[in-house]
Every structure is written in structure tokens, then in C-alpha cells.
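J.: Any chance you could fold what I've pasted below:
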Amino acid sequence: MTATIDHDPGPGPDPDLRRAAPGVRSRHGVRELLVRLHFYAGVFVAPFLVVAALTGLVYALTPQLDQLVYGDRLGVERTGGPTVPLSGQIAAARAAYPEGVLASVATPAEPDGTTRVVLDVPGLGERQRTVFVDPYTAEVRGALATRSGATPLTAWLGDLHRDLRLGETGRLYSEAAASWLWVLVAGGLVLWLGRARGRRAASVRGVLLPERTARGVRRTRGLHAATGVWLALGLLFLSATGLTWSQYSGERFGRLVDAVQGNAPKLDTRLPGAAPASGAEGGEHAGHGGDGATADAAEPAEPGPAAFDTALATARRAGLDGPVVLTPPADASAAWVVAQKDDVWPVRYDRVAVHPVTGEVTARTRWADHPPLAKLSKLGVQGHMGVLFGVANQVVLVVVALGLVLVVLWGYRMWWQRRPTRGDRASRLGRVPARGAWRRVPLPVLVAGVPAVAALGWALPVLGWTLLLFLVVDAAAGLVAGRAR
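T.: Purely as a prediction, here's the structure:
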């Protein structure tokens, strides 16, 4: 059964809806199956992709938005010249905000940036109070309730992109979008390149650009597909990096990293001669410099501001240049942690543990020694967030996000243009690719494909469950349609 498209002046039936001969297994059956999968995923998952694209677009612009909203605290009016010692800046911050416990201090990432003095304050929950100090004058510029170093605006927009601020339900939306994005991209590329074989589109120009003389659904298809080709690499990157820190697929990814010993090396914060820690040694995500202390070790008093000068001087002598974060010892048996925090390429992520009494380096981790998988994961996150290559990174993300929205809109338009318009078969919706394509898929492809899809469903659980849901709904719709005949 074929369907002609009233809006398409091209000859013959629409190739995307053309069916292979009944009962004949061939590569045309594979194409039919891909068309149906691409169609259903596009119709039902595309709204998630649009939301993810738009929220991601806004999040990519958070550096500029932060400057617009919090510029008086994040930046300084005068740059250059000598800076006040870190101890003097901390003393000024504590004089203005004495409440809470000093958690860490971050030096400015840019010459016109402020020093960040972070305080753990009761009543703020997972947030902290960050005091912003002019490094040249020690003037306190103000304070914000931050989360993991992010301003309130950045944290809010991050939650919006991650889970629409809906908690667990929103996390499922986000993971569904990331899980299906690469399927849509890969399937679309296969379909478009398959159409190009033996036709004008076989040329490079025909693959990368829509046909200028096309009209109706053919023109829309060309815009949809050619734009997708241009965006494919960026979309696949966003899908892969987004999945690495998603809830369910991220957990599977963590197992893989553990299995191949691809985790970043942890910094040992235990002091020489101290009792072994009851937990894992301190890592970059461990609070106050990580573990490394026994459970019954007494917490030391808050170190004086001068101790930060000593720790910073030791780290500088050890080669840690650029912006750094200094974290006091978690307890009496732990060392200071000084970590480079330069997320812009070429990144700097070396860390040292500094003895609180002698001021000597007791341990070190180097970015150069990180396993390849740990490096790729870290750099991928920074690129996904629009940080790794500065403004250029942001521009690429904005272009990809806007392009994805256009591809989705053209996809829906193409579906609408395929609707029957004859008086006796008029419809508000476009045609749906015929079901039953799997019966025309070659047996070797089915035998190899079913276990591969099952393994993929395990690795990407949200993809697996939603695909199963599609199959159940499609089968139920087929039964209902069969009984209605």
C-alpha cells in the first residue's frame, strides 16, 4: 500500500511511506522499521527535546546572566597592581559575616573577579553563604546563598534544565530526552543517507543542503534532514555527555568506569602517621578536603586567616598556578586541600594536600595522570555546560539548541503535510508509517538485533522502558484497529 502526498509535486509515492513486498525480507524492511521508530520517537519524544534545548540554551548563557544580575559582587572596578594577602581578605569577610564556619576560599578566575570566601551557615541546608571580596582592596562586595559554587540564578536554571524543578519526575524527562536524542540522530542520518543513494542527493551538496527546487513535504524534509546532518555531531555529544550524569544511565556508566578502573585518582588527605580512615580517601567531591580521618577524630578549630596564606604559598611553590580553591582540614588527622579550578581549555586540575603544621606537600594528584576515561568525562561535562572553550563554546551550544528546535518543528510540519486531503479521506494528522515492518526484516538482522537492543535497554534503562512502552501501546493499537475492521 502506498500513499501519494497532495502537497508534494514530486513523482510517485513518498519513499518514507513506501512498503516492501508483503512477506519478502530485505533491507527495505529494515528501512521501514527505522522509519516507524524515527516517526514515533520524533512525535512523542520531540517535545522533551524542545524543552531540553530551550532550557539548555538559557543555561549556556549563565555567565553573562550572572554578570548582569550579580555583577556588583562578582566583579571589581579596579584591576592590576598588588593584591591584599588572602588572610586580609578572609579577615574582612569574617568581620562582615561572622556567622557560620569557614568552609573554603576560592581565588579569582579572572583579574577582574572577586575572591570567594565560603561559609557553612546553619539553616541554609545544602546551600552555603559565599562572601565576595575585592582582592585589591579587601572590600566586601556582598554575599549570596550559593550551591556548589553556583549563584542562585545559575543553580535555579541548572535545576530547570536538569529536571524542570520537578524532582524525580523531571529527572526522568531529562534522561528520556538524552536517551532518545542519539537514536533520533543516528536513525535520521541512516534514513537520509539511504535516500541519497543513486539520486541527485548522492553528492555532498545534496546531503548537506536541501534541494532548492523542492516544494511541499520534499522541501520540509530537506530542511529537516540537512539541518540534522549539520547538527549531528553536536547533538550526539550532548546526548552522550548528558547521559553520563543522568540518574539511571549515569549509574550504569559509573559501573563501567569502575570496571575499567577509569576513575580520577583520589587525593590522600591523611597526615603521615595518622590512623587509617574509616571510609574512602578524599576525592574532589569530598567535603572539606575529603575523608582521611577516623570517625572519632576531633574536629579542629577554624584555622586562622594566616593559615590560608601558608597553604596557598605551598601550593604555588608546588606549581599550582591560576585560580585555586583552598579547603581547610576536615579534622585533626587531615591535611589542607588546594585544588586548581580552571575549567577553560587548556584546563588545570592538579591538587595537593598540605600539612597544617609543617606546611609541606603530603600528597598530590596531577591532571596529566588521570585515566583517559576520567579526562573525557570531565571535559565532556565542561563542554556540555558551555564552559570548556569560553564564548565559542556558548555560541556552539546556542546554535545547536536553536537548530534542534527548528529540526523538531520541521518534523512536525512534515507530518502535517503528509495528511490525506482528499474529501473522502481528509485528516488533521499526517500518515503513520505502516506497522508490521519487523516481519520484513532479514532474519540475521533480527537475530543479532534483538539481543543488541536488550543490552542497550539495560545500559540505558529509560530508553529501554520507554521503547517497551512504545511497543506495548503500538501492539494494543494494532489489536484495536484489527477488531474495528
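J.: From now on I want contacts and neighbour counts done on CA atoms only, so please keep to that.
T.: OK.
J.: Give me the longest helix you can find in the chain.
T.: Longest helix in the chain, counting residues (DSSP state H): helix 27-60.
J.: Now do the buried residues in that one.
T.: Neighbour-count burial for helix 27-60, counted by 16 or more other CA atoms under 10 Å, picks out 28-42, 45-46, 48-60.
J.: name the helices or strands packed onto that helix?
T.: Helix 27-60 is packed against helix 152-163, helix 168-196, helix 390-417, with contacts defined by 3 or more CA pairs under 8 Å, 6 or more residues apart in numbering; DSSP states H and E.
J.: ends of stretch 414-431, how far apart?
T.: End-to-end distance for stretch 414-431: 10 Å, by CA to CA, to the nearest Å.
J.: centre of the chain versus that stretch, how much separation?
T.: 38 Å (CA atoms, centre = their mean, to the nearest Å).
J.: How about Leu326, nearest residue that isn't a chain neighbour?
T.: Sequence neighbours aside, Val338 is the residue nearest to Leu326 in space, at 4.6 Å (criterion: CA to CA, 6 or more residues apart in numbering).
J.: Also this sequence, please, to line up against the first:
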Amino acid sequence: MSDKILAHSARAEQSRSALLPLLRRLHFYIGLFIGPFIFVAALTGALYVMTPQLEAALYSHQLYTSSQGPEKTLAEQVRVAEEYIGPDATITALRPAPTAGETTRVMFTVPTKGSATTAVFVDPHTLEIRGMLNVYGTSGVLPLRTTLDYLHQSLLLGEFGRNYSELAASWLWVASLGGLLLWATSRAPEKIKKGHRSRGQSLLRHRYWHSTLGVALLLGLLFFSATGLTWSRWAGENISSMRSHFGWLTPSVNTLLSPSSEEHHTPSALSAHSETGEHAGHAVPMSGDETGEHAGHSVPASRNIPQQPADEHAEHKMQAMSMAEESVAKVAILPEQFDAVVKTARDAGISAGKIEVRPSTRADKAWTVSEIDRRWPTQVDSVAVDPRNYALLDKVEFAQFGLLAKLTRWGVDAHMGVLFGLPNQLILAVFALGLCVMIVMGYRLWWLRRPAAGQGPHPAETLLYHWRKLSVSARFLLLVGVVALALSLPLMGITLLIMMVIDLLRWQRANRVAA
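T.: Down below sits the predicted model:
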């Protein structure tokens, strides 16, 4: 009996001793092959979060005015903007001047501009047109930040380029937690001697600073990875499906107008409809359901990409719904309606200085007024208003959000550097640039530890070799975990397979050299 216990203990010890080399080899491969993608994502992200002040200076003529005096009505401002842009444009949103010295932004869709929205900037005091710019997403990101956002998200390569940022986010948390475990289980390093420039001392210095930076930045790196995945293409769809399944989506106002709504209006209870949003700063389809400031991170993929019908009956039903939507009568948007709709919203408690009014040309849809000041984590209330008699139809307050919806809202805004303004920007920049420095140190470590010329790598230093050293139960559990992660994070699964193929080819080559 004691022999069996000793044998089991020996196998367990051998399994534990094989796990750390396996983790170390995986950490090395992530740094070597995925490190460049993480570096680019961190650097472009740091550039993005530090641009609001630069953008404010670059577009100061459009955004600000020195005029004083009473403000004109919203109807007058909208009418001037419509006359300036021409009859072919359709108004899609209005952002009244939030404070004195700022302009009103009237946004239009123009047939010749594609997906971009054109904003006309109006001086609310004199009705002077201050300029016209393309803006993106519901947050209205201007051209400079839009370009940097697409650079961060897709390297300006379109849908294909989005894979790079998803790959970085998929592996960042693994590299961070793996590095923490390696740091915690490693023996104390030899004393670093100041002034010594030997290869060994240089190796110790770089290892110390690499691991110290990793531990110091750990929480931020996990945050980057988690929030970045919500905007990704493949993993983001899985996250969105999970949130929808468990009812964790962010609630939105009910904008459906009933035929009898003119006679009787009562604000409904919290409407948990799956709202449509845009990530203007990350402005391509994404999987989250949050309205953000990124031009490329703001469109939830779950809303932007139609789901495939489960059967023929469902397909016919979807076609019927589409035909019904096309048959809904269109109504004109009148400038006079904006003042009355905003008054109803203000009376209902929409108190933020920055608001956005979204009209509807559909006869069965209400207008919405939303708070858009992301510097404060609670100013995201919204209401639906009937444009026919300006009655309040529905209201959703941030206080009614579920805990996960609140955390998602805060996470989105913090990732983009808009939560609390400048402090958020500085913190993100420090973490992103620190990550870049850590990656550079990791490459320096690899260079210092590379095998001497002519020796070549040891054939046993492979992922498969260390995995086979684990116990049967440990291998099974690890395999189940890897398969689950590969299905949830497809790009992680694909690149892990590539790493294993490289491992195998490397092992075969080393054996041929040894023979």
C-alpha cells in the first residue's frame, strides 16, 4: 500500500515539475510570435487615447465659438444646417451645444458618403456655419481619431485586419497570468551587480525588470484583454451570444409606437431590448452592445450581423418581417420637433449637458434622447418620445442596469480613455507604453539566452514533450481546457495549433542534426 502511495506521489511530483517547463515554453512562444501583435496594439492604443486634446485643437474652429448672447432655437439651427448641406441629405442626429462657447452638431447621412456621417457645426448664437466634417459612430468621432482608431483596431486593413487585434487580446491574458505564475514559482535570482556588463548580469537585469513590469501592469493587462475581446470579431460574437443567453445585455428604451399611443401614454418598465449601438472609435461591427467613442469599436457585431435562420420557417418569417419594415410609412422630420422633444426629455430627468437626439422617419418609431457624457459613469440615461404629441413613452436609467451591464459600460468607456477624462487617458497611456517596454525587454532576454552558435536547440524543449510528461489526469484536464478555449477564442486555437506544428518541425530538425 505504501509503495502505491509513494508511486502516486512521485507521479504527481513529476507532473508538477513538467507543468512549469510547459508553461515557460508556451510563454516564450507567445512572446516570440504574438508579441509583435500585442506591441502594435498597445502602441496604437496609446496614440488613440492621447488624441482628444489634439483633436480639439485641430478642429477648434468647428467645435468652438467666441460668440455670446442668447441661443437660437434648435429648430432654427437645424434649418440653417439643412439649407447648408442640401436637399439630398437626411438628418440622423442632433447634438445641442453642451456649454457656452461650443457649437451645435447636426449630423446627416449623404448618399454619396457611404457609411460616414456628415456633421454640420452651427454657432448656436449667430447661426453661423462653422464647418462640416465626416464623423463616425454614435459618438461622432472626428477624422483624426477615426483614423487612429482604425489603425489600432485593424491596421487600416479592413475586416481582415481585425484579426490582428483579436489575436493580441486573445493571448494577452494568458501571457500575463502565465508570467505571474512563472515569477511566483521561480527561485530568487542571483544578486545583480551594478556596473557589471557581462552577459549573465545583463540577463539578470532584463529578467528582473521584465518580470517586475509584468507584475506591476498585471491588472491593466487583464483589463485590456477582457475589454478588447468584447470588440473582437470571432470571440466577440461568442461573448455576445453568452450575454444574450443569460440576459446580460444592456437595456434600451422601447421605441415602438402603437396605433393608440396618441390617446394614452405611460412610460413602460425597463425595456430590455437588444439595442443597436455603434463603436465609433472602433467603428466596424463588434460584438459588444455598448455605444462607445471609438470609430472602429462601436458597432456591436451581434446587432450588425444578421443571424442565420434556424430553419426554412424562420427564414420565411425573417423575409416577412423585412417586407413589413419596408412597407412602414415614412414621415418627415420637422425642425420644430427638436425643441419639443428635448423639452420632454429634460422634464423626464435627462440632465446631462451632452445629449443626442435621434429622430426617426418611420411612422411606428419614437425619437430617442440619450445622455452621451462618458466622463461620468452614470450619465447614460435615455428616453423615448412620441414625435406626434411629445409624450414620454419609455425611460431607461443607469440605476436600473444590471451589475454586468454597468461593469460593461464602465469597461468600454475606460478602455477608450473617456471615463473621467484626462486621468483615464494618462493611466491607459502608462499601461500601454509599459507593455511595449516589457515586450522589448522580453525580446532582449530571448536574444541573450539564445543557444551559442553551432549548438542549436535541445530537441526535448517542445510543448508536446512537456505535455507528455504530465500525468494522465493532468493531460486530460489540460486538453479539455485547451479545447474549450479554442472554441471560445478561435484565433487562439488556430495559433496554438501553428505553434505545435512549429514545435514538431523544430524537434524533427534537431533530431536530424543530432543524427
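J.: what's the TM-score here?
T.: TM-score of the superposed chains, computed with TM-score structural alignment, normalised by the length of the first structure, equals 0.85; 443 aligned residues with a CA RMSD of 2.9 Å.
J.: hang on, the earlier thing: out of the helices and strands packed on helix 27-60 of the first structure, which gets nearest to Ala448 of the first structure?
T.: helix 168-196 (17.6 Å; CA to CA).
J.: so what corresponds to Thr114 of the first structure in the second structure?
T.: Under the alignment (TM-score structural alignment), Thr114 of the first structure maps onto Thr103 of the second structure.
J.: Distance check, that match against Gln62 of the second structure.
T.: Taking CA to CA, one finds Thr103 of the second structure at 7 Å from Gln62 of the second structure.
J.: now Phe398 of the second structure
T.: 31 Å.
J.: Look at these two and report which has more neighbours.
T.: Ranked by neighbour count (other CA atoms under 10 Å), Phe398 of the second structure and Gln62 place Gln62 first, with 22 against 17.
J.: The more buried one: what's it in contact with?
T.: By CA atoms under 8 Å, 6 or more residues apart in numbering, the contact set of Gln62 of the second structure is 103, 121, 130-132.
J.: again, only this time at 7 Å
T.: 121, 130-131 (CA atoms under 7 Å, 6 or more residues apart in numbering).
J.: so where does it fall, helix or strand?
T.: helix 60-63 (DSSP states H and E).
J.: Then Ala353 of the first structure?
T.: strand 351-354.
J.: ditto for Val338 of the first structure
T.: Going by DSSP H and E, Val338 of the first structure is part of strand 336-340.
J.: Where does that strand end up in the second structure?
T.: Alignment of strand 336-340 of the first structure against the second structure: residues 367-371, by TM-score structural alignment.
J.: Which residues does that stretch contact?
T.: 345, 350, 352, 354-360, 379-387.
J.: likewise stretch 131-145 of the second structure?
T.: Stretch 131-145 of the second structure is touched from outside by 48, 51, 55, 62, 116-121, 278-281, 283, 291-295, 298, with contacts defined as CA under 7 Å, 6+ apart.
J.: Which positions within it qualify as buried?
T.: Applying 16+ other CA under 10 Å to stretch 131-145 of the second structure flags 131-145 as buried.
J.: ok, now stretch 97-113 of the first structure?
T.: Residues of stretch 97-113 of the first structure classed as buried by neighbour count (16+ other CA under 10 Å): 97, 101-109, 112-113.
J.: and which of those residues is nearest to Arg212 of the first structure?
T.: Distances from Arg212 of the first structure to these, taken by CA to CA, are shortest for Ala109, at 48.5 Å.
J.: Return the residue of the second structure aligned against Gly403 of the first structure.
T.: Checking TM-score structural alignment: Gly403 of the first structure goes with Gly434.
J.: Could you check how far its match is from Met441 of the second structure?
T.: 11 Å.
J.: Looking at the two, which has the bigger crowd around it?
T.: Legend: neighbour count by other CA under 10 Å for Gly434 of the second structure and Met441, higher for Met441 (21 against 18).
J.: right, and the more buried one touches His206 too?
T.: Yes. Contact criterion CA atoms under 7 Å: Met441 of the second structure and His206 qualify, at 6.1 Å.
J.: And for Gln508 of the second structure, nearest residue in space, chain neighbours not counted?
T.: Counting by CA to CA, 6+ apart, the residue nearest Gln508 of the second structure is Pro459, at 7.7 Å.
J.: Determine the number of other residues adjacent to the aligned residue in the second structure for Val354 of the first structure.
T.: Using TM-score structural alignment, the equivalent of Val354 of the first structure in the second structure is Val385. Neighbourhood size, Val385 of the second structure [other CA under 10 Å]: 30.
J.: Return the distance of the nearest residue to Val385 of the second structure once chain neighbours are set aside relative to Met242 of the second structure.
T.: Nearest residue to Val385 of the second structure, sequence neighbours excluded (CA to CA, 6+ apart): Leu392, at 4.8 Å. Counting by CA to CA, the gap from Leu392 of the second structure to Met242 of the second structure is 33 Å.
J.: When those two are compared, which one has more neighbours?
T.: The neighbour comparison of Leu392 of the second structure against Met242 (other CA under 10 Å) goes to Leu392, with 23 against 13.
J.: With secondary structure and distance to His384 of the first structure as added columns, please give the buried residues of stretch 97-113 of the first structure in a markdown table.
T.: A markdown table is the format used below for the buried residues of stretch 97-113 of the first structure (DSSP: H, G, I helix; E, B strand; the rest coil; distance: CA to CA, whole Å):
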| residue | secondary structure | distance to His384 of the first structure |
| --- | --- | --- |
| Tyr97 | coil | 35 |
| Val101 | strand | 33 |
| Leu102 | strand | 31 |
| Ala103 | strand | 28 |
| Ser104 | strand | 26 |
| Val105 | strand | 26 |
| Ala106 | strand | 23 |
| Thr107 | coil | 24 |
| Pro108 | coil | 23 |
| Ala109 | coil | 20 |
| Asp112 | coil | 25 |
| Gly113 | strand | 24 |
